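When you get a sec, could you give me coordinates for this:
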Amino acid sequence: MHHNFTLHWIVDVAFFLGGSVCHQLPQHSLHPGGHQLPLCGRCTGIHFGLWMGLWFLLFLRRRKLGIVPNWKVAGAVALSFALMAADVFTGALGLQPGLNETRLATGLLVGYSLSLLIGPVLAGINTQEATKSTLGWADLGVGFFLTACLWPLIFYAPGWMFYPITILEGLSVIGAYAIVWGVLIAYTLFAARNRPTPWWLWAGGGAAISLTQAVLMGALRIRLGI
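Purely as a prediction, here's the structure:
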């Protein structure tokens, strides 16, 4: 009984956090084992694509990262967003049924593309150099391939993966907010003090603000009934 209560509580928290960034429409969401995930198919793709991309770039391609994207990176990002926009608008206009298969796929592409922009910013914390990216087609291709490998793992996830994915999605909402706020803190303090900002300060500050933001946005959504 206690075990089931704990699992239900975890799911409720994840859905509360997910509600701060996602509409959570059942028909737009994936259902491992018949249970709806906290994020819709598109948001699920964006979040998992983002973290896969950040892992790949920061740990395997860090030396090639630069704040200023080269034309290859810019082109990959533009193409990914164009594909998502096409999927959204053609579905809204009734030109195609709007499938969770394409929602997840375009979400993964955009999530990885966001990592191409966010990764260099994270790698550039406490530096003054505005270096240019040296990522090539091979680098981008490997990253996109790794991200694409997530599609079948998520879309065809068995029932036992519902809870792990749910927990990861709840944590991802906090983590994504934390990156944004942490970067703002790090760069602002570095510019003001002209010396490195300790990692625990910008990471901890970003996490605290992100948790507060997610709670407030989730509570507001409940209050407004949306």
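
Could you use CA atoms for every contact and neighbour count after this?
OK.

contacting residues for the residue nearest to the spatial centre of the chain?
By CA atoms, centre = their mean, the chain has its centre lying nearest to residue 47, at 2.6 Å. Contacts here follow CA atoms under 8 Å, 6 or more residues apart in numbering; on that basis residue 47 touches 107-108, 111, 169, 172-173, 176.

here's the other one to compare against:
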Amino acid sequence: MIHELLHFFGKAICHQIEDRSLLASGKTLSVCARDTGIYLGIFSTFIYLLLVKRNQIITIPSIKVSFFLLLFMVPMMIDGLGSYAHLFESNNERRLLTGLGFGFVLPYFMFPLIFGNALDPRSKPVIKNTFDILIPMFFCCLLGSLVYWNYITYYMIDSLIIFTIIIWFSLWTSLLFTSIRNSFLKWLFSIMSSLAFLSILSLLHSYILP
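Purely as a prediction, here's the structure:
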């Protein structure tokens, strides 16, 4: 039942082609290798920012740093477009690695908008020193390596990925409820809306691509 539930939410955002997905404990993960990398990357940076930057007045990275971060997203774009256009053949190692690079960048732009008072004139860029990049990057690479070499059990890593997907969508959905001052109600509505949205996507995916 848990396995089916995880795959149900995974289907909302992924094609779930088995030979493009990684294994854990002999079972196929609920999302492909590329999406696995993306959401492990998101999780790594988001946890760091939540622990270190939660109560700071921050905004998105400076223009110079932003361009540097965007370079980490280019390999996945090239790999994805080249693969789908049949210009070259990709593999799960490349999909995971480029996905990690793409995903770990995203929270640097999202987190300040949700938690950091990005419009406050007193706000400082979320990245203040190299450790703000290196620590999440190290954690991201470590987590990706443990998953690739199958050192984490299926239910642990698959639950982490699906949990990250739900929280990621809930964070963006929370922007629709900024007028609600009660934090509990705001996040309750955000999570419920996210679950409903992902459920609809999964059902549509099942209907279109059974």
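
Quantify their similarity with the TM-score.
Overlay of the two chains. TM-score (TM-score structural alignment, normalised by the length of the second structure): 0.88; 208 aligned residues with a CA RMSD of 2.2 Å.

re earlier: specify, as a residue range, where whichever strand or helix holds the residue nearest to the centre of the first structure falls in the second structure.
Element membership for residue 47 of the first structure, per DSSP states H and E: helix 41-60. Aligned by TM-score structural alignment, helix 41-60 of the first structure falls on residues 33-52 of the second structure.

Same question for stretch 78-89 of the first structure.
By TM-score structural alignment, stretch 78-89 of the first structure lines up with residues 70-81 in the second structure.

and the matching stretch, which residues are buried?
For stretch 70-81 of the second structure, burial by neighbour count (16 or more other CA atoms under 10 Å) applies to 72-73, 75-76, 79-80.

The helix holding residue 47 of the first structure against the second structure, how far on average?
Once fitted to the second structure, helix 41-60 of the first structure is off its aligned match by 1.1 Å on average (mean CA distance after the TM-score superposition for the first structure).

which residues in the first structure form helices?
Listed in chain order, the helices of the first structure (DSSP state H) span 2-18, 41-60, 71-92, 100-123, 137-148, 150-155, 162-193, 199-224.

of these, which approaches residue 30 of the first structure most closely?
helix 41-60 (5.9 Å; CA to CA).

now the closest one: how far from the chain's centre is it?
Distance of helix 41-60 of the first structure from the chain centroid (CA atoms, centre = their mean, to the nearest Å) equals 6 Å.

Can you list the buried residues in it?
So for helix 41-60 of the first structure, counting by 16+ other CA under 10 Å, buried means 41-58.

right, and out of the buried residues of stretch 70-81 of the second structure, which lies closest to residue 140 of the second structure?
Looking across these and measuring by CA to CA, the closest to residue 140 of the second structure is residue 72, at 12.8 Å.

so what's the closest one up against?
98, 101-102, 105.

for residue 74 of the second structure, same thing?
residue 102.
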